[in-house]
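Engineer: The amino acid sequence is not available; the structure is as follows:
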């Protein structure tokens, strides 16, 4: 048997979109900007594979700490550690206050 341990393993239902939300995203999702210290939700957008964070961070909330090219650095508490996730803006949603 082949070794099936890719980055999108076990994501059949996690990355599934609703019927009416399928298709490509508007351009505004790709050019969205954030401020340092802003809280964002990580929600993986399955129609965009580039810059997608690991599936374990899907649904987590973190703080924007920097920018790297077109991607944003998001700091997430994970148990006793804090991790920095690199993600493109299509996979980030600002937290409503």
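Structural biologist: That came through fine. A quick note: this is a predicted structure, and the numbers were derived from the prediction, not measured.

Engineer: From here on, just use CA atoms for contacts and neighbour counts.
Structural biologist: OK.

Engineer: How about residue 32, nearest residue that isn't a chain neighbour?
Structural biologist: residue 89 (6.0 Å; Cα to Cα, 6 or more residues apart in numbering).

Engineer: these two touch, right, that neighbour and residue 27?
Structural biologist: No: the pair residue 89 / residue 27 is not scored as a contact, 10.9 Å apart, by Cα atoms under 8 Å.

Engineer: Got another one to weigh against that:
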């Protein structure tokens, strides 16, 4: 038997799938939204932008913007009890609307 590969997008068929009405590029408001340092954001991976997408384990996580690098944002989030730094573009971010 051939050894099975476990690539970067392994097991993402359902996770990164778009519903028929969501297909294509997302709206401009999501791309043009400017986050400030300290803002809370939700990591919501957009599968049309592959090169800047964070790993699938961060899908749905809430993080805090700690910096800006060019067009990208530096997000600090927790994975279990470990602090992780993610660098991604605004296509994969949504403003956090919840409390605290």
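Structural biologist: Now that the structure is in, tell me what you want to look at. Bear in mind the structure is a predicted one, so any value in this text is a computation, not a measurement.

Engineer: returning to that earlier point: show me what the residue nearest to residue 32 of the first structure aligns to in the second structure.
Structural biologist: By TM-score structural alignment, residue 89 of the first structure lines up with residue 90 in the second structure.

Engineer: That match: neighbouring residues, count only.
Structural biologist: For residue 90 of the second structure, the number of neighbouring residues by other Cα atoms under 10 Å comes to 23.

Engineer: Report the contact partners of the residue nearest to residue 32 of the first structure.
Structural biologist: 29, 30, 31, 32, 33, 70, 71, 72 (Cα atoms under 8 Å, 6 or more residues apart in numbering).

Engineer: Surely residue 74 of the first structure touches residue 84?
Structural biologist: Yes: between residue 74 of the first structure and residue 84 a contact is recorded at 5.4 Å, counting by Cα under 8 Å.

Engineer: out of these two, which sits in the busier spot?
Structural biologist: Neighbour tally, residue 74 of the first structure and residue 84, criterion other Cα under 10 Å: the higher count belongs to residue 74, 25 against 17.

Engineer: Looks to me like that one is in a strand.
Structural biologist: Yes: assessed with DSSP: H, G, I helix; E, B strand; the rest coil, residue 74 of the first structure lies in a strand.

Engineer: can you give me the strands in the first structure?
Structural biologist: Along the first structure, counting by DSSP state E, strands occupy 39-42, 61-68, 71-78, 81-87, 92-94.

Engineer: and of those, who's closest to residue 2 of the first structure?
Structural biologist: Residue 2 of the first structure lies closest to strand 81-87 among the strands of the first structure, at 29.4 Å (Cα to Cα).

Engineer: Give me the mean deviation of the closest one from the second structure.
Structural biologist: Compared with the second structure after fitting, strand 81-87 of the first structure deviates on average by 0.8 Å (mean Cα distance after the TM-score superposition for the first structure).

Engineer: So which other helices or strands are in contact with that strand?
Structural biologist: strand 71-78 (3 or more Cα pairs under 8 Å, 6 or more residues apart in numbering; DSSP states H and E).

Engineer: Distance from the chain centre to the strand it packs on, please.
Structural biologist: In terms of Cα atoms, centre = their mean, to the nearest Å, the centre of strand 71-78 of the first structure is found 10 Å from the chain centre.
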